[in-house]
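Trainee: Build the 3D model from these lines:
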Amino acid sequence: MTSWDDLRDRILSGMWMAGLGIAGIWLGGIWFQMLTVFVTAVMIWELWMMIQPDQPTPGMLLSALTASILSGLIASPDPFYLLILLIAPAIGAAALKKERLTFVGFALGITIAGWGLVTFRENYGVVWLLWMVLVVIVTDIAGYFAGKMFGGPKFWPAISPKKTWSGTVAGWVGAALVGFAFLSFTNAGSDLPWISVALSFASQMGDIAESALKRRQGVKDSSTLIPGHGGLFDRFDGLLGAALVMLLVALVVDVPQVSF
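Mentor: Next up, the predicted model:
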């Protein structure tokens, strides 16, 4: 029997998160920067608490340090200053009693992704970033419902026992549909649908990576901040994966300008 016990909380929490996120993306500028800095800092705190929950104070201090560093970095267009993103992960690793490399890897990924999202918004416009966010959201929603309805073989049971192949493929299909939809009103090239699928897979790998971290640390959620969703890290892990992949792509090829 399929259980939908968490559906109401997931929908309500998802609606206000999506509304806040889309509003921030639409407004851009300082509004989106503040939202990104806040979410990034909270995720650093959640990461610390998953690894060393008995000492919350250093996690809060690292969160504040991350917010300060990221705010300063956003104000500077010089890529050289990206090196300062190493400061918070390095300090956190030095303060931890265990999982130092784990913290460095995830903390660096979180902060780079946060910087990347703001950079994407400023350089490529609102529609481009909305496309990426919608690909991640539709991947998650399609995967959730298909997995609940159809079930079937697990995608990676050793790490994420709830994720199924039916949900994974449904996420790819949903992402492709988002790509086709954006082709109808933007100047993006015909490759957008398959790029959307690739981005969908990246977001799923972001979710898998966070699932592996939680399983390693023996926790169910990154925190209990969001009813039905866990913590911000639980909700934005897919977006982190997608943003990091798009950053790598942008280093190799020109990202198409998508605008009204």
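Trainee: drop to CA atoms for contacts and neighbour counts, all remaining ones
Mentor: Noted.
Trainee: Hmm, G189 is touching L183, no?
Mentor: Yes: at 7.4 Å, G189 counts as touching L183 under the criterion of CA atoms under 8 Å.
Trainee: compare with the first, here's sequence two:
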Amino acid sequence: MNNLTIRILSAIVMVGVALAATWQGGMLFAVFVAAVATAVYWEWWRMVRGWNGLWKVGGFFYALIPAVALLYVREQVPDGFDLVIWVYLVTWGTDIGGYASGKMIGGPKLAPALSPNKTWAGLIGAMAMAGFFGALWADLNDLSAHLFWLGALFALGAQIGDLFESGLKRKAGIKDSSNLIPGHGGVFDRVDGLLIVATLTALLVMWNWV
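Mentor: Got it, this is the predicted structure:
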């Protein structure tokens, strides 16, 4: 199989597992989130090996806080499932919109020192697609009005998370955080934006905005 086919099949499996665990909730979802967080921290540890010990401590919390946030959001009644799906859709919209716009339009680089392939057009496309996905899901499921416009803003947060991980990889001199996911690299590579979106969404819930 070529690399594109492998990427597509891996993506289908990842999305299917994430949706099934989220739908089930409870212990299954907790185990799923814990497994992802553990993988993220393992990949972080590999990247920062030999660095100052504070990097290892910081990585622990960087993986832990979004995991706790996602579990907290899922436990909300009655909208926990819909809110977690909103987190997924905003993150996926960011990735899809950023990739498509960056490829089709190109133009000035967003942060060449961190990620040479990201462009300002990609950022705008990411925000547009995340905003659309988030607003559509919020409308279909009668979620808080804040979620109609926060998708685009949270896409900016997801891009910052992506650039932060890119900076770590560049400092470590590696292309991918690991090779755990065929065709995609590591778990951290796939959830770098979601870590930020999940945390921000949990804060919205805590502040009674949703």
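Trainee: Settle it for me: which of G189 and L183 of structure 1 has more neighbours?
Mentor: Taking other CA atoms under 10 Å, G189 of structure 1 and L183 do not tie; L183 has more neighbours (17 against 11).
Trainee: Per the alignment, name the residue of structure 1 opposite W149 of structure 2.
Mentor: Matched across to structure 1, W149 of structure 2 falls on W194, judged by TM-score structural alignment.
Trainee: Excluding sequence neighbours, find me the nearest residue to its match.
Mentor: Spatial nearest neighbour of W194 of structure 1, chain neighbours left out: A176 (6.4 Å); criterion: CA to CA, 6 or more residues apart in numbering.
Trainee: Could you list which residues are in contact with the aligned residue in structure 2 for that neighbour?
Mentor: Counting by TM-score structural alignment, A176 of structure 1 corresponds to G131 in structure 2. If you count contacts by CA atoms under 8 Å, 6 or more residues apart in numbering, G131 of structure 2 has them with V90, G93, F148, W149, L150, G151, A152, L153, A155.
Trainee: Recalculate using a threshold of 7 Å.
Mentor: Residues in contact with G131 of structure 2 (CA atoms under 7 Å, 6 or more residues apart in numbering) are W149, G151, A152.
Trainee: Closest one of these to A18 of structure 2?
Mentor: A18 of structure 2 lies nearest to G151 out of those, by CA to CA, at 19.7 Å.
Trainee: Which residue is the nearest non-sequential neighbour of the closest one?
Mentor: Among residues not flanking G151 of structure 2 along the chain, G131 sits closest, at 4.3 Å (CA to CA, 6+ apart).
Trainee: And for Q33 of structure 1?
Mentor: Closest to Q33 of structure 1 by CA to CA, 6+ apart is V118, at 6.2 Å.
Trainee: Kindly state which residue of structure 2 is aligned to the one you found.
Mentor: Using TM-score structural alignment, the partner of V118 of structure 1 in structure 2 is L71.
Trainee: Stretch 27-40 of structure 1 aligns to what range in structure 2?
Mentor: On the basis of TM-score structural alignment, stretch 27-40 of structure 1 is assigned to residues 24-37 in structure 2.
Trainee: and what of stretch 145-162 of structure 1?
Mentor: By TM-score structural alignment, stretch 145-162 of structure 1 lines up with residues 100-117 in structure 2.
Trainee: Now do the same for F185 of structure 1: its match in structure 2.
Mentor: Alignment note (TM-score structural alignment): F185 of structure 1 maps to L140 of structure 2.
Trainee: again with S203 of structure 1
Mentor: Per TM-score structural alignment, S203 of structure 1 is aligned with A158.
Trainee: right, and its match touches V197 too?
Mentor: Yes: the pair A158 of structure 2 / V197 is scored as a contact, 6.1 Å apart, by CA atoms under 7 Å.
Trainee: where do the helices sit along structure 2?
Mentor: Along structure 2, the stretches classed as helices by DSSP state H are 3-24, 26-47, 53-74, 80-105, 120-140, 147-172, 187-206.
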